[in-house]
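> Pasting the sequence and the predicted coordinates here, then a few questions.
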Amino acid sequence: MLTVEQALQTLLGVVRPIQDVEEVETLIGNGRVLASAMTSSMDVPPRDNAQMDGYAVRATDCQDGNVLLPISQRIPAGYTGVTLQQNTAARIFTGAFLPDGADAVVMQEQCSVEDSNGQTMVRIRHQPQTGEWIRRKGEDISMGATLLEAGTRLRPQELGLAASVGLAKLTVVRRLRVAIFFTGDELTMPGETLKPGAIYNSNRFLLTALLQNLGCEITDYGNVSDNLADTRKILREAAIRHDLILTSGGVSVGEEDYIRPAVAAEGNISMWQIAMKPGKPLAFGEIRRTDSNLDTAFFLGLPGNPVSSFVTFLLFVRPFLLRLQGVRDINPIRIRVRADFNWSKADKRNEFLRVRMNQNGGLDLFHNQGSGVLTSTVWGDGLVDVAPGCTIQAGDVIDYLPFHALMY
């Protein structure tokens, strides 16, 4: 059996990132992957501007900390003022461009408006320093700067950054095309009558939603009967137009498990057992699209138990899909958190326990860690990574992998 790290490195070592790109509007780019670096054609801010509401002045005109100046102009955001004359002040608002001649902004709380012989004046009760309350031109972004590297997965903040430099469209990697199907004559869809010995196909819903979270285009071939010929037929058909074929069930060594021989017949299997719990059986290989072994679709076969399928997707399928899109940073977030439970069952395999963070900042353990107990994934908010042969005592600081960082 391979270790978790060996299995993951084997997967990532054979990835061929897709090269097809497309242009999308920035407004709908959430979750997409940049195909080329994003550079700025402008400074942000484009000019010096006011950091808050107040009065734009020449600092040298306010050296005594109590001066009365005429208000020469009013500059709201979106408007450009005229050159500020010596010994005058300009009423200015947050974000408005600083007029030429001004070199400081005095916040309005340090000023008061007065009338002097019919003229509106402002009393400056502060001695400003040059540059005070001013956002300098280009202090956020300078013209020509690289904002984001190719392989960046776009989140709302990256889209906001692109919009801040006027980018209406972005060049991104096309969406991944993933085919899914499920094996097992016992599988039944919700809404259908559950016959004796049958179970509802929860993995179909679980894996579809996880793929949707990663922005994949999904073709669902549904349930495939437990026979070799049908499994091979679906593999051939799915390989033609998909980047990855993902299955659930049938990857063990039983007489009714047909995934392994079917993949071997239509391509090759590179690995299929990992020293982990849950999720020991995992198939990886490639399916020929043509008679040439150089033109293939990737294949990943997950175990049938729902928790095993869920955990192996998070730890292997997700990083594999991200790397297929050219994403640079695929390492899961690991947080060092205190355990508020004991785990004395050391195992020779790498275990991933379902836990939940409590109000005291520690981790609680779900009472049943079975690979078929899907409620543990709903109750929990993450996994604890337990190395082979290790136990946990309450108070130990351990590696916690939050679900929210593994599902998108």
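Nice, thanks for sending it over. Keep in mind that what you see is a predicted model, and the values were worked out from it rather than measured.

> When you work out contacts or count neighbours from here on, use the C-alpha atoms and nothing else.
Fine.

> In contact with the residue lying closest to E149 once chain neighbours are set aside, which residues?
Using C-alpha to C-alpha, 6 or more residues apart in numbering and skipping the chain neighbours, the partner closest in space to E149 is A37 (4.4 Å). Contacts for A37 (C-alpha atoms under 8 Å, 6 or more residues apart in numbering) come out as 146-150.

> Farthest from the middle of the chain: give me that residue.
Within the chain, the residue lying farthest from the chain centre (C-alpha atoms, centre = their mean) is N117, at 62.3 Å.

> Off-centre distance for the longest helix seen in the chain?
Secondary structure of the chain per DSSP state H: the longest helix is helix 228-241. Its chain's average C-alpha position is 32 Å from that of helix 228-241, according to C-alpha atoms, centre = their mean, to the nearest Å.

> Just the buried positions in that helix, please.
Within helix 228-241, the residues that count as buried by 16 or more other C-alpha atoms under 10 Å are 228, 231-232, 234-236, 238-239.

> and what of stretch 163-181?
Using 16+ other C-alpha under 10 Å as the test for burial, stretch 163-181 gives 164-165, 167, 170-181.

> quick one on the thing from earlier: list just the nearest of the contacts of A37 to D220.
For the contacts of A37, the closest approach to D220 (C-alpha to C-alpha) belongs to A150, at 30.5 Å.

> That closest one and V173, how far apart?
Going from A150 to V173 by C-alpha to C-alpha, to the nearest Å gives 10 Å.

> Need the residues touching each of those two.
33-35.

> Switch the residues you listed over to JSON lines; also include secondary structure, neighbour count and distance to G254.
Listed next are these as JSON lines, based on DSSP: H, G, I helix; E, B strand; the rest coil; neighbours: other C-alpha atoms under 10 Å; distance: C-alpha to C-alpha, whole Å:
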{"residue": "V33", "secondary structure": "strand", "neighbour count": "26", "distance to G254": "40"}
{"residue": "L34", "secondary structure": "strand", "neighbour count": "26", "distance to G254": "43"}
{"residue": "A35", "secondary structure": "coil", "neighbour count": "24", "distance to G254": "43"}
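
> this is the comparison structure:
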Amino acid sequence: MTTAQHAPAGRAHNARSVADHRAAVTDLLAPLAAESRAEAVPLPDALGRSLVHGLLAPLSLPPFANSQMDGYAVRSADIPNGGTDLRIMPPVPAGSTPQPLEPGTAAPIMTGAMIPVGADAVVPIEKAVPDHFLPEGTVVTLPATAPGTYVRTAGSDIPAGERALAARTCLGPAQLGLLAALGLTEVEVYRSVTVLLVTTGDEVVEPGRPLPDGKIYDSNGTLLEAAMTQAGLRVRRAGISTDNPAELQALLRAEGRDSDLIVTTGGVSKGAYEVVRQAMAEQPVDFLHVALQPGGPQGIGTFDSVPFLGFPGNPVSCLVSFEMFLRPALSALVGAPAPRLPLRARLDLEGQTQQLTSPGTKHQVRRGSLRPDGTVRLEGGESSHLMHALAGSNVLVHIPEGVTELAAGDEVEVWML
């Protein structure tokens, strides 16, 4: 029984809901689902991409009735209850075209080999007497068997003309294997989304360079580039922009014109030196607060007609923003990347605290480790700078808006990372 505590209805003043902001991101990126973005690629290059159109099977799978076992192909009506002796015909190896099965005979057949005309069942070699293959013309004793036993009928996987895959299916190994089994060598998929990724801030230094006092190394660029690349996006890094709005504008104009989307990190809050806000002053961009923790400050709009998303500057915040808004928007529009798999788990708070608390006016996303026994342990606190805790996590833990307290054993939704 859950012990979750719920807050009265309501939301932080002027905050947009997570669902509404996700819908706004989806609307912004809707042109990415245009059929003009389709391209035909070889199957190996389609991994992680999504189909533009549904596909009908051009042939049946399997294309012919075949044996599920090594054994003897038989006519079931030839074998009475109690079994009988049958004369052995020429063997049927996989890939061959067998001769028709004569009455009162059995044909040695290998797994995957075509069922001879006249046969309707297969007796496994282990049930034969003797339990090994004999030469043609000799006699084998076989037990009675029902029609269809160990026979894979033509089209039993998928018949010709049936839908093999739906439009916007994300193509993984199994889907590509199916297309290959159907004889296809290429497939029409959506063109990969090209993202210009820009980190902002005078305080940020590229890893590998000297670290002066008051500076930090840029983790956001690597974190988001890895997340986006893993999700199938094509990422272009434009380095680190200073806190000079004119320099940021120049960088975006020079690097962003051939991009499908611009994503920045940092500079979207209400502080005195929010460079992204300043650089977007004359662009149709909204800066707002979403009822999300971490990841509340967000920017959305277009820069010189290129779709733009401004994520917060703390590393966990920018990753949560990607997972909560950009990833699901692309999944909904074009089917790739595949959406995160939601699971239910029970909180394990041993050694931490007796309760998990959350602001009732926000959707809180915590980091955690899902264990084989179905419990999840929180990693770190709710702060958005805890990279070490994030690196030790394998799930995002969701505490919905309106829930203020959860106790050990309470059930939560988690997303596998």
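Done, it's in. None of these values were measured; they are calculated from a predicted model.

> next structured bit after the longest helix of structure 1?
Later in the chain than helix 228-241 of structure 1, the nearest helix or strand by DSSP states H and E is strand 244-248.

> Please point out which parts of the helix or strand just after that next one sit buried.
Using DSSP H and E, the helix or strand that follows strand 244-248 of structure 1 in sequence is helix 259-266. Of all the residues in helix 259-266 of structure 1, those buried under the rule 16+ other C-alpha under 10 Å are 259-263, 266.

> can you check stretch 305-314 of structure 2 too?
By neighbour count on 16+ other C-alpha under 10 Å, the buried set for stretch 305-314 of structure 2 is 306-314.

> just stretch 1-16 of structure 1 next, same as before
For stretch 1-16 of structure 1, burial by neighbour count (16+ other C-alpha under 10 Å) applies to 4, 7-8, 11-12.

> How about residues contacting it?
Here stretch 1-16 of structure 1 has contacts from 271, 273-276, 284, 316, 319-320, 323-324, 350, using C-alpha under 8 Å, 6+ apart.

> go with 7 Å
Contact with stretch 1-16 of structure 1 is made by 273-276, 316, 320, 323-324, as judged by C-alpha atoms under 7 Å, 6 or more residues apart in numbering.

> for stretch 389-405 of structure 2, same thing?
Here stretch 389-405 of structure 2 has contacts from 4-9, 355-370, 379-380, 412-417, using C-alpha under 7 Å, 6+ apart.

> out of those, which are buried?
4, 6, 355-370, 379-380, 412-416.

> Which ones among the residues you listed lie within strands?
Among those, the members falling in strands (DSSP state E) are 6, 355-357, 363-370, 412-416.

> Tell me the one among the contacts of stretch 1-16 of structure 1 nearest to I141 of structure 1.
Nearest to I141 of structure 1 among the contacts of stretch 1-16 of structure 1, counting by C-alpha to C-alpha, is R323 at 28.7 Å.

> So the closest one belongs to a helix, correct?
Yes: per DSSP: H, G, I helix; E, B strand; the rest coil, R323 of structure 1 lies within a helix segment.

> count of neighbours near the aligned partner of S142 of structure 1 in structure 2?
Superposed on structure 2 with TM-score structural alignment, S142 of structure 1 falls opposite P159. Around P159 of structure 2 there are 18 other residues, counting by other C-alpha atoms under 10 Å.

> mind checking what L210 of structure 1 lines up with in structure 2?
By TM-score structural alignment, L210 of structure 1 lines up with A227.

> so which strand or helix has that match?
helix 220-230.

> again with D85 of structure 2
strand 84-88.

> which bit of structure 1 covers that strand?
If you align by TM-score structural alignment, strand 84-88 of structure 2 falls on residues 67-71 of structure 1.

> got the contact list for the matching stretch?
Residues contacting stretch 67-71 of structure 1 (C-alpha under 7 Å, 6+ apart): 87-91, 120-125.

> buried subset of those?
For the contacts of stretch 67-71 of structure 1, buried by 16+ other C-alpha under 10 Å: 87-91, 121-125.

> so how many other residues sit close to the alignment partner in structure 2 of P45 of structure 1?
Aligned by TM-score structural alignment, P45 of structure 1 pairs with P62 of structure 2. Residues near P62 of structure 2, counting by other C-alpha under 10 Å, number 19.

> who's in contact with P62 of structure 2?
154-157.

> Contact partners for L324 of structure 1?
By C-alpha under 7 Å, 6+ apart, L324 of structure 1 lies in contact with 15-18.

> Turn those into a markdown table, columns for secondary structure.
Converted to a markdown table, the contacts of L324 of structure 1 look like this (three-state DSSP):
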| residue | secondary structure |
| --- | --- |
| V15 | coil |
| R16 | coil |
| P17 | coil |
| I18 | coil |
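
> Only the buried subset of the contacts of stretch 1-16 of structure 1, as a PyMOL command please.
Of the contacts of stretch 1-16 of structure 1, the buried ones go into a single PyMOL selection, burial set by 16+ other C-alpha under 10 Å:
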select buried, resi 273+274+275+276+316+320+323+324
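
> Between the buried ones among the contacts of stretch 67-71 of structure 1, which sits nearest L159 of structure 1?
Nearest to L159 of structure 1 among those, with distances taken as C-alpha to C-alpha, is R91, at 33.3 Å.

> Correct me if wrong: R236 of structure 2 contacts V193.
No: using C-alpha atoms under 7 Å as the test, R236 of structure 2 is too far from V193 to be in contact (10.7 Å).
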